[in-house]
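Colleague: model this:
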Amino acid sequence: MNKKILVTGGTGFIGSRLVHKLAATADDIHVLVRKNSDLVSLKDILDRITLVYGDVTNRHSLDSAMNGMELVYHSAGLTYMGDKRNPLLQAINVDGARNVLEAALEAGVRRVVHVSSITAVGICDGKKPLDESSPWNFDRINLEYARTKHQSELAVASAIKKGLDCVIVNPAYVFGAGDINFNAGRLIKDIYNRKIPFYPLGGVCVIDVEIVAETIIAAMEKGKTGERYIIGGDNVSYKELMETISSVAGVPKVVFPLPFWMAKVLKSILDMIKTRNGISKLFNLSMYRIASENLFYDSSKAARELGMRHESHLNSIRSAFDWYRERDML
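Modeller: Below you'll find the predicted structure:
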């Protein structure tokens, strides 16, 4: 029997790929959007989905959206890694998640998958990858985004105690085709345009958006209530990641390592002379501080319990680069 499914955040990078996969099934797919939402990422499947107008920050608007829904994928969220405080992070990532969970409980939704982040897992000490049981320690870096993703998972735990069936997924650093807002894709674009002359000394876990979307669906089908699943792939240093991007893009390698203490000096000089000299806007101290840590994760639980597949990060970089180049977006 066809299921009635609601997706929040369906116009975003991960959410839109999730909606595309769900729309290819026989299920009845509804996507929560705002009146002013940009629907370009869904334009080729609008005839196969139902748009429902509402906003996760408006609790009342969610009541009608949840009516009759069996399953809910909550992928709405604000990703902001900058060094300026953004009050929308609390409103969308924490209060919005709480609104969705409460509305799902009231509507009698059978199951919710909450799309979180690896920042809600933590930071490595050394290079040993973290798993789902690692205690959250991202508060040692002053990053509001990480705090709100952690808080949203606490809201999930509270909703489960009230009787909601909910599973958490934690995607890592997501690349791939369809990243129209240049989330991780900004790194590809700026290396291609020679705007990144140095690399940070940390590392990151890279995963393709198609695998993320597949695994989110698997979490709905096979995930255990109250469990979290890290959706990640290759753990690579930024040096290695940038070498991969340079190779795929056909541009010279980024060869200069820049420790965080030196980045602070360079940033203050650039601010003083009021120029960026064509340096990527990714170069802010908040993001560079994070990139100087090792964000390595063990995804074996998702592979074992959800059947998550693995592929080289090279494939994901190549897929994203080709997608951008075909659309003259670089």
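Colleague: okay, CA-based contacts and neighbour counts for the rest of this
Modeller: Will do.
Colleague: How about Met81, nearest residue that isn't a chain neighbour?
Modeller: Nearest residue to Met81 in three dimensions, chain neighbours excluded: Met287, at 6.0 Å (CA to CA, 6 or more residues apart in numbering).
Colleague: In a strand, that neighbour, correct?
Modeller: No. Met287 is assigned helix when assessed by DSSP: H, G, I helix; E, B strand; the rest coil, not a strand.
Colleague: Now do the same contact list for it.
Modeller: 81-83 (CA atoms under 8 Å, 6 or more residues apart in numbering).
Colleague: Check Val109 too.
Modeller: Contacts of Val109 (CA under 8 Å, 6+ apart): 66, 68-72, 164.
Colleague: Now render those as TSV, adding distance to Ile191.
Modeller: Shown next, in TSV, are these (distance: CA to CA, whole Å):
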residue	distance to Ile191
Met66	43
Gly68	47
Met69	44
Glu70	44
Leu71	40
Val72	37
Leu164	44
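Colleague: Mind putting the residues you listed into a markdown table with neighbour count and secondary structure?
Modeller: Below are these laid out as a markdown table (neighbours: other CA atoms under 10 Å; DSSP: H, G, I helix; E, B strand; the rest coil):
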| residue | neighbour count | secondary structure |
| --- | --- | --- |
| Met66 | 25 | helix |
| Gly68 | 14 | coil |
| Met69 | 21 | coil |
| Glu70 | 17 | coil |
| Leu71 | 23 | strand |
| Val72 | 26 | strand |
| Leu164 | 23 | coil |
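Colleague: Also this sequence, please, to line up against the first:
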Amino acid sequence: MILVTGGTGLVGSHLLYKLVSNDASIRAIYRRAHKLESVKKVFAYYTDEVETLFNKIEWIESNINDIPSLELAFTNITRVYHCAAFISFEPNKYKELRKINIKGTANIVNLSISNNIEKLCYISSIAAIGHEPHQDTLITEKTEWNPEADNSVYAITKYGAEMEVWRGTQEGLDAIIVNPGIILGPGFWNNGGSGSLFKQIHKGLKYYPKGTSAYIDVWDVVDIMFSLMTSDIKNERYILIAENLPFKTFQDKVAKALHVNPPKKVATSFLLAIAWRLDWLSSALFGKRRKLSKQMVNSISSKTVFDNSKLKRDLDFNFTPIDVSITKVSNYYLEDIKKLK
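Modeller: Below is the predicted model of the structure:
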């Protein structure tokens, strides 16, 4: 039986759809019952047999820091896809990020070892990969993490989680780590991920940052995870990106697919420096949630280029063009907002 953590998220819900479509025996963890509707919503994009497929999954209420319920979840499990994570770039969320991303992953690793799990797949992020001093140098799986750099709290905790997985491999656990870029997929328009980017662009953005990032289709992520888990490959990590694109190019493409005007003004370093300080002040004075941090500004203002050649070589994988992904996700978004009118 396969265990999936984070099954109610973007990657987890798409992974569950793939697994049930392949008649796998699956158990999935959920924290809140209302989140299960997110899974059904994703299934509905791809099939009319939503309830039939959904009911093939054995759901168990738990979280990755609840050891007693986790121990029950691991009963008769042979393989684990660990997709659960807390995604936030707010500096004041550091303790919560550590608890979920690092401590929670340590719990999954420990139970995988004690239950003789055949293989673990951990979904990390390109945020947990080091950066090259020269912006045109390709970042690979071997690029070293610099703990002295001004890393975001999210990046620090995802890197810490990876260390727990590598620790597990030293104790006999076979594992795979995947480091996807920004994952493009439908259904999660309000959760701060790529879906919210589509929503913001549709509503209208005035500014675009001058940096770059890397993108990948959610189905590519799921297919790669599945292929790696069913292969003989073990104790390796892979950068999962289809294309490196400037934020302006990405936003222009999404705006075109959504039939709206793209942002016209560049968010200069000076403007962003003022913005993150005002954001900090607003949080300090009025308790508002942080929307922009110094580290986030540095990230969206920087050029980084990631190398996907290791994955291409080892799996002979052809990535979905980002134009195709943008068109698909945009169409799903437009369909969803029509239903709300």
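Colleague: quick revisit: any quick ChimeraX command for the buried ones out of the contacts of Met287 of the first structure?
Modeller: The buried residues among the contacts of Met287 of the first structure can be selected in ChimeraX (16 or more other CA atoms under 10 Å) with this line:
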select :81,82
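Colleague: hey, which helix is longest across the first structure?
Modeller: helix 144-161 (DSSP state H).
Colleague: Read off where that helix ends up in the second structure.
Modeller: The counterpart of helix 144-161 of the first structure in the second structure, using TM-score structural alignment, spans residues 153-170.
Colleague: tell me which of the contacts of Met287 of the first structure are still there in the second structure?
Modeller: Among those, the ones still in contact in the second structure (both residues aligned by TM-score structural alignment, their matches' CA atoms under 8 Å) are Met81.
Colleague: ok, back up a step: so which of the contacts of Val109 of the first structure persist in the second structure?
Modeller: Checked against the second structure (both residues aligned by TM-score structural alignment, their matches' CA under 8 Å), those that hold up are 69-72, 164.
Colleague: Quick check: closest non-adjacent residue to the residue opposite Val121 of the first structure in the second structure once aligned.
Modeller: Counting by TM-score structural alignment, Val121 of the first structure corresponds to Ile129 in the second structure. Using CA to CA, 6+ apart and skipping the chain neighbours, the partner closest in space to Ile129 of the second structure is Trp145 (5.9 Å).
Colleague: would you turn the kept ones among the contacts of Val109 of the first structure into a markdown table with distance to Thr57 of the first structure?
Modeller: Shown next, in a markdown table, are these (distance: CA to CA, whole Å):
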| residue | distance to Thr57 of the first structure |
| --- | --- |
| Met69 | 19 |
| Glu70 | 21 |
| Leu71 | 20 |
| Val72 | 16 |
| Leu164 | 20 |
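Colleague: ok, which stretches of the first structure are strands?
Modeller: Applying DSSP state E to the first structure gives strands spanning 4-8, 28-33, 50-53, 71-74, 111-115, 166-171, 173-175, 198-199, 203-208, 228-231, 234-237, 256-257, 294-295.
Colleague: Which strands or helices does the third one pack on?
Modeller: It refers to strand 50-53 of the first structure. For strand 50-53 of the first structure, the packing partners by 3 or more CA pairs under 8 Å, 6 or more residues apart in numbering; DSSP states H and E come out as strand 28-33, helix 59-66.
Colleague: What does Phe317 of the second structure correspond to in the first structure?
Modeller: Match for Phe317 of the second structure (TM-score structural alignment): Met308.
Colleague: quick one: contacts for that match?
Modeller: 211, 214-215, 231, 302.
Colleague: For Gly9 of the first structure, grab the count of nearby residues.
Modeller: By other CA atoms under 10 Å, the residues close to Gly9 of the first structure number 24.
Colleague: now Phe182 of the first structure
Modeller: Burial measure for Phe182 of the first structure: 15 neighbouring residues, criterion other CA under 10 Å.
Colleague: what do you get for Ser299 of the first structure?
Modeller: Close neighbours of Ser299 of the first structure, defined as other CA under 10 Å, add up to 24.
Colleague: again, but for Asp174 of the second structure
Modeller: Around Asp174 of the second structure there are 24 residues (other CA under 10 Å).
Colleague: Check the gap between the closest residue to it other than its chain neighbours and Tyr208 of the second structure for me.
Modeller: In space, and not counting its chain neighbours, Asp174 of the second structure is closest to Lys119: 4.9 Å by CA to CA, 6+ apart. Using CA to CA, to the nearest Å, we find Lys119 of the second structure at a distance of 41 Å from Tyr208 of the second structure.
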